[in-house]
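Chemist: quick one, fold the following:
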Amino acid sequence: MLPATPPRLAMPLQTFSVAAWIGGLLLNCLIVEFAIAQVTPASTRGRRLAPDVLEVIKPGHEYGDTMQGPVDLPFVAGHPDLAWSPNTIAESDTLLEMGKGVRFRVDVYGLEFAFKPARMIEVEMPTAEGFRRKNVWYLLYRVRYVGGDYQPIPEADPHNNKVFTTESVSTKWVRFMPQFTLDAKGIGQYREKLSAVAKAAIAARERVGQPIYDSIEMQKLKIEISTPGNNHEYWGVATWHDLNPHIDFFTIEVRGLTNAQRIEQLPDGTLDYQQKSLVLYFSRPGDAVNELLDEIRYGIPAIEDQTRQKYVLDQFGVEKRLDYQWLYR
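Modeler: This next block holds a predicted model:
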């Protein structure tokens, strides 16, 4: 009896089975990788900025911002004929007297503002004559609401007079209504110019890993409160173009970071409402040639030569070197 001969197809079949198994494994790996890519949030595709890359400024509201005044209401100066001497009530209870020396008590909140020093990027911008390369100045920033609002609480003192104390409170979210103005010293002011093309180019360059909003888009967002266990940060960018290339010293004013304001009485009796704003100081030691190569520096430069230092301070209209300050404007 002849020994059994293995079928000729045995080895090819085994080879095919191993190849099929390996191919199936590779296919499954590709499917899993594709699925992971689909569910991975966009923020992981960016980069994590080093802690010292951003300049962080704490919220600028203070306890004193909860009280405004005392001021006379506008009708006091406009209607002196309302003065009269009552017989049955105190004169202080008349409309004219009640309109004098009025104090307003309000809740105030503020946002944390972090930013990278102003930069420039060259972008193909649409114009009436077609696309044209322009230098775009921009400020990339991040805002967070960390709570710590101030709320005035009325209380009675031992003589039953109403006095106010402050209480630190927080809400779930606030709005940020940003306004950015670049003030080139000795040249002029520039309001922010929105550009979807520039914003896309800046987002591709900075790669913060989160959506970047312009000032209009930012107004639509609810800036949710950030806690140690639940951080909410919102990234935005302010852009300018068609700026004078000879700018050496400039500031960027940021409005909307707090609802704090101040009311001042003008000589004619009208009221002047001033919003608390953040002012950032920058210098650009360069010229109109190769603008993109010039580094923009944050803060007023410190110079050993007192004559030159005074010249720089005079350009900004300040008496001492600053990086930023909060002003009512």
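
Chemist: could you use CA atoms for every contact and neighbour count after this?
Modeler: Noted.

Chemist: you'd agree residue 244 is in a helix?
Modeler: No - Residue 244 sits outside any helix when classified using DSSP: H, G, I helix; E, B strand; the rest coil, being coil.

Chemist: next one: it relative to residue 188, how far apart?
Modeler: Separation of residue 244 from residue 188 (CA to CA, to the nearest Å) stands at 9 Å.

Chemist: same check, this time on residue 198
Modeler: From residue 198 across to residue 188, the span is 23 Å (CA to CA).

Chemist: who has more neighbours, those two?
Modeler: Taking neighbours as other CA atoms under 10 Å, residue 198 and residue 188 compare with residue 198 leading, 24 against 12.

Chemist: what helix or strand is the more buried one on?
Modeler: Secondary structure from DSSP states H and E places residue 198 in helix 196-206.

Chemist: buried stuff in that helix?
Modeler: For helix 196-206, the neighbour count (16 or more other CA atoms under 10 Å) marks 198-199, 202-203 as buried.

Chemist: try stretch 131-144
Modeler: So, applying 16+ other CA under 10 Å, buried residues of stretch 131-144: 134-144.

Chemist: dump the residue contacts of residue 184.
Modeler: Contact analysis of residue 184 by CA atoms under 8 Å, 6 or more residues apart in numbering lists 190, 247-251.

Chemist: pick out the most distant pair among those.
Modeler: Farthest pair in the contacts of residue 184 (CA to CA) is 190 and 248. Separation: 14.5 Å.

Chemist: longest helix anywhere in this structure?
Modeler: helix 10-39 (DSSP state H).

Chemist: what about that helix, distance to the chain center?
Modeler: A distance of 50 Å separates the centroid of the chain from that of helix 10-39, by CA atoms, centre = their mean, to the nearest Å.

Chemist: the closest residue in space to residue 202 that isn't next to it in sequence and residue 212, how far apart?
Modeler: Excluding the flanking residues, the one nearest residue 202 by CA to CA, 6 or more residues apart in numbering is residue 121, at 7.5 Å. Distance of residue 121 to residue 212, computed by CA to CA: 16 Å.

Chemist: of the two, who's got more company?
Modeler: Between residue 121 and residue 212, residue 212 has the larger neighbour count (other CA under 10 Å), namely 21 against 16.

Chemist: to compare with the earlier structure, here is another sequence to fold:
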Amino acid sequence: MLLNASARERIREIYPRSQLSLQLSQAVRSMSATLRMKNPRSALANHGWAFAAVWIGTNALIATGLAVTNLSAQEAAAGRADQSIEVQTQFAPGVVTVIPPAPDPKETFDGPLTLQSIIDAHPEISWNTGDHPENAPHFDPRSRTLQEMLKQVVLRREIFCLEFSFKPLRQIYLDIPRPDGRMQRKLVHYMVYRVRYRGGDLRPAADDLNTPIYRRIESVSYNSRRFFPMMVLEDHETGKKFTDRILPTAMKRIAIREQISTRLHNSVDISTVKIPRTKDEDAPGVWGVATWVDVDPNLDFFSVNVFGLTNAFQQDGEGADAPYRRKALILNFYRPGDSMDPTSDRVRFGVPAYDDPTEQAYLLKKYGQRERLDYRWSFR
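Modeler: All right, here's what the predicted structure looks like:
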């Protein structure tokens, strides 16, 4: 049995030379005496020491080798957490489209607003009393009253924005489970994407905390952020919208097809992952996939609305009935093809260009744009 140098050193540590020699000598004497008593003239008795040495030495080496192997396995298991690394697939230039974060300083505040709901709920703060002529204070200006200050409120907040990258949107036929437990083969539209946190969050800054007058915007960064996505595919031909649907049976197939060697998240479990801050252009980021089913196979012009990349929002008006609009990344796509063999059709990123101004204006109207843009940020 052949052992390398490290194994031989380990054998010497486990079985010292003197102890191993003593065990071999005792075993040889015992076997030789037994053989002579049974057959004194036997050649086996005369050379029994040789067979005994080989037999005992072989078993000792085997036992020692197993001990060394088990010990090496334990050491490897103990250090596996430190030695293992995660290697991701490096794609060729142009395969992954990167959309840089676009935070806007104007998104850090709203106002001035009139908090009419508070004024209506507390009429006692008004100056409509007979003690003050023209309902104004005696010495201070009217703008210093609480009622007037509630009409000029500026709400400030901190905003962040994540970097979004994606591979070309593709189609695949998969078996989708139905409510009755059976499987149904359907055409699935999917988009594999990556998110990274670059830092650079924006927030209003006060030069003097005792006099909170916000005259500048400062940039801050944190160790990590989380991503709570919602992907909506909007068909510009029919006006229908399709929300991303979670398909556990599709994750492995898509990961193999798109050569994603790391874990691929859906739109729910990706929110449990902390996205670390990084400035490295080769940082792996966190990968996810959005899937849509029951989309018209004759789809030509459509967009994907990506919500959750930023916490910026707008409110139309005031009160409970005033709707909130979230900032979304709008990705425009078009697919020249038909319903025959849709998986072989290539989905192109951006708005197609036409030489005819009339056709171009008609197409831009479908996308809701005034000019050709591959992507844009919008409040929806």
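
Chemist: looking at the contacts of residue 184 of structure 1, which one is closest to residue 97 of structure 1?
Modeler: residue 251 (43.3 Å).

Chemist: give me the number of residues near that closest one?
Modeler: 23.

Chemist: assign it to helix, strand or coil.
Modeler: Strictly by three-state DSSP, residue 251 of structure 1 counts as strand.

Chemist: tell me the counterpart of it in structure 2.
Modeler: Matched to structure 2 by TM-score structural alignment, residue 251 of structure 1 sits across from residue 303.

Chemist: skipping adjacent residues, who's closest to that match in space?
Modeler: residue 332 (4.4 Å).

Chemist: residue 274 of structure 2 too?
Modeler: residue 226 (5.4 Å).

Chemist: which residues touch the equivalent of the one you found over in structure 1?
Modeler: Taking TM-score structural alignment, residue 226 of structure 2 has residue 175 as its aligned residue in structure 1. Shown in contact with residue 175 of structure 1 (CA under 8 Å, 6+ apart): 219-223.

Chemist: out of the residues you listed, who's nearest residue 163 of structure 1?
Modeler: Checking these one by one against residue 163 of structure 1 (CA to CA), the nearest turns out to be residue 223, at 32.5 Å.

Chemist: I'd like the contacts of residue 184 of structure 1 written out as a markdown table, with distance to residue 110 of structure 1 added.
Modeler: Formatted as a markdown table, those follow (distance: CA to CA, whole Å):
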| residue | distance to residue 110 of structure 1 |
| --- | --- |
| 190 | 25 |
| 247 | 31 |
| 248 | 31 |
| 249 | 28 |
| 250 | 25 |
| 251 | 21 |
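
Chemist: which one among those gets closest to residue 239 of structure 1?
Modeler: residue 190 (10.2 Å).

Chemist: in structure 2, which residue is closest to the centre?
Modeler: residue 286 (3.0 Å; CA atoms, centre = their mean).

Chemist: picking that back up, now for the residue nearest to residue 202 of structure 1: which residues touch it?
Modeler: Residue 121 of structure 1 touches 135-138, 202, 292, counting by CA under 8 Å, 6+ apart.

Chemist: residue in structure 2 matching it?
Modeler: Alignment note (TM-score structural alignment): residue 121 of structure 1 maps to residue 172 of structure 2.

Chemist: any idea how far that match is from residue 268 of structure 2?
Modeler: For residue 172 of structure 2, the distance to residue 268 of structure 2 - CA to CA - is 21 Å.

Chemist: same check, this time on residue 73 of structure 2
Modeler: For residue 73 of structure 2, the distance to residue 268 of structure 2 equals 37 Å [CA to CA].

Chemist: give the buried residues for stretch 364-372 of structure 2.
Modeler: 364, 367, 372.

Chemist: which members of these occur in helices, if any?
Modeler: Filtering these for helices - DSSP H - leaves 364, 367.

Chemist: for structure 1, which segments count as helices?
Modeler: 10-39, 74-78, 95-98, 196-206, 215-219, 306-316.

Chemist: any idea which of those gets closest to residue 67 of structure 1?
Modeler: Closest to residue 67 of structure 1 of those is helix 95-98 (CA to CA; 17.6 Å).

Chemist: redo the buried residues of stretch 364-372 of structure 2 as a markdown table? Include distance to residue 356 of structure 2.
Modeler: A markdown table is the format used below for these (distance: CA to CA, whole Å):
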| residue | distance to residue 356 of structure 2 |
| --- | --- |
| 364 | 12 |
| 367 | 17 |
| 372 | 14 |
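
Chemist: what is the nearest of the buried residues of stretch 364-372 of structure 2 to residue 116 of structure 2?
Modeler: Nearest to residue 116 of structure 2 among these, with distances taken as CA to CA, is residue 367, at 37.1 Å.

Chemist: which residue lines up with the closest one in structure 1?
Modeler: Using TM-score structural alignment, residue 367 of structure 2 lines up with residue 316 in structure 1.

Chemist: check whether that match really touches residue 185, as I assumed.
Modeler: Yes - if you go by CA atoms under 8 Å, residue 316 of structure 1 and residue 185 touch, sitting 6.8 Å apart.

Chemist: overlap in contacts, the two.
Modeler: Joint contacts of residue 316 of structure 1 and residue 185 (CA under 8 Å, 6+ apart) are 249-250.

Chemist: so where is the helix holding residue 198 of structure 1 in structure 2?
Modeler: Going by TM-score structural alignment: helix 196-206 of structure 1 matches residues 248-258.
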